[in-house]
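1. Give me coordinates for this.
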Amino acid sequence: MSAPADRVLVRGLRLWAHVGVLERERVTGQWFELDFSLGCNLSVAAAADALEHSLDYSLAIQDLQRQARMIRCLTLEHWSDQIFSLLEEIYGDVPIWLELRKCQAPVPGFCGIVAVQRSRRWPT
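-> Sure thing, here's the model as predicted:
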């Protein structure tokens, strides 16, 4: 099975959250960045030029910002599960792919990006 031909994609959603293994990460908070895709058929929305036939990404952005302000956990893996749950509450059982990045991992001498990539119902 192949990935959905149509998708709504959000890239570079910056979120401030209290997530990390180190206590100071959970107390102080830090920036994260999220990309996500929602698989769907966009042909009706395209033909009708009607948002009600698409997936309104603004709902996800607002709810994810709210979730990020409230979450307290150790791992990106746990937070990504919470993101899946939130997106499923909004859009139902659509295929979802996400990448959640920690913008500044607290590893001495490391300036790269740490991330998890996960999917639900997204064919590989």
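2. C-alpha only now, for contacts and for neighbours.
-> Noted.
3. can you give me the offset of the biggest helix by length in the chain from its chain's centre?
-> Of all segments of type helix in the chain, defined using DSSP state H, the longest is helix 76-91. Distance of helix 76-91 from the chain centroid (Cα atoms, centre = their mean, to the nearest Å) equals 7 Å.
4. Here is the second sequence; please produce its structure so I can put it next to the first one:
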Amino acid sequence: MDCIQLTGIRCYGYTGYLPEEQVLGQWFEVDLTLWLDLTSAGESDDIADTLDYRHAIEKVKQLVKTSKFALVEKLASAIAATLLQLEQVQQVRVLLSKPAAPIPDFGGQITIDITRAR
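-> Take a look at the predicted model:
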């Protein structure tokens, strides 16, 4: 199956286990792989025959900006469920990262990696 990859979707959100994360917020980064059939679009050169990925990006940004979940796992699952509602999308992979998780003496990032299908 074909796929569209969208990487580096960066936005500010309020998901986190600590109360201050839901008040002060933090940056999140999202990478997506969306599986769908691109055969028609490859032949027609018509955007109506593919997924307009601007809509997918906007849906991700809206979820990250407005959600106040305790767990990033919940946010990643909500992103996947929302994108699977798009007619063309058969399967989605969501990589959701917290580049600056508030963990003492930890300079890395936390990434959740989930794949969901219809």
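5. What's Ser54 of the first structure aligned with over in the second structure?
-> In the second structure, the residue matched to Ser54 of the first structure (TM-score structural alignment) is Thr50.
6. mind listing what that match touches?
-> Counting by Cα atoms under 8 Å, 6 or more residues apart in numbering, Thr50 of the second structure touches Leu38, Ser40, Ala41, Gln88.
7. Adding distance to Ile57 of the second structure, write those residues out as a markdown table.
-> Formatted as a markdown table, the contacts of Thr50 of the second structure follow (distance: Cα to Cα, whole Å):
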| residue | distance to Ile57 of the second structure |
| --- | --- |
| Leu38 | 18 |
| Ser40 | 22 |
| Ala41 | 19 |
| Gln88 | 15 |
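8. Of those residues, keep whichever come out buried.
-> Buried subset of these (neighbour count, 16 or more other Cα atoms under 10 Å): Leu38, Gln88.
9. so can I have a markdown table of the contacts of Thr50 of the second structure showing distance to Asp2 of the second structure and secondary structure?
-> Supplementary listing: the contacts of Thr50 of the second structure in a markdown table, determined by distance: Cα to Cα, whole Å; DSSP: H, G, I helix; E, B strand; the rest coil:
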| residue | distance to Asp2 of the second structure | secondary structure |
| --- | --- | --- |
| Leu38 | 6 | coil |
| Ser40 | 11 | helix |
| Ala41 | 11 | helix |
| Gln88 | 11 | coil |
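10. out of the contacts of Thr50 of the second structure, who's nearest Ala81 of the second structure?
-> Gln88 (13.5 Å; Cα to Cα).
11. ok, so what distance separates the closest one from Gln5 of the second structure?
-> In this view, Gln88 of the second structure and Gln5 of the second structure are 14 Å apart by Cα to Cα, to the nearest Å.
12. Understood, closing this out.
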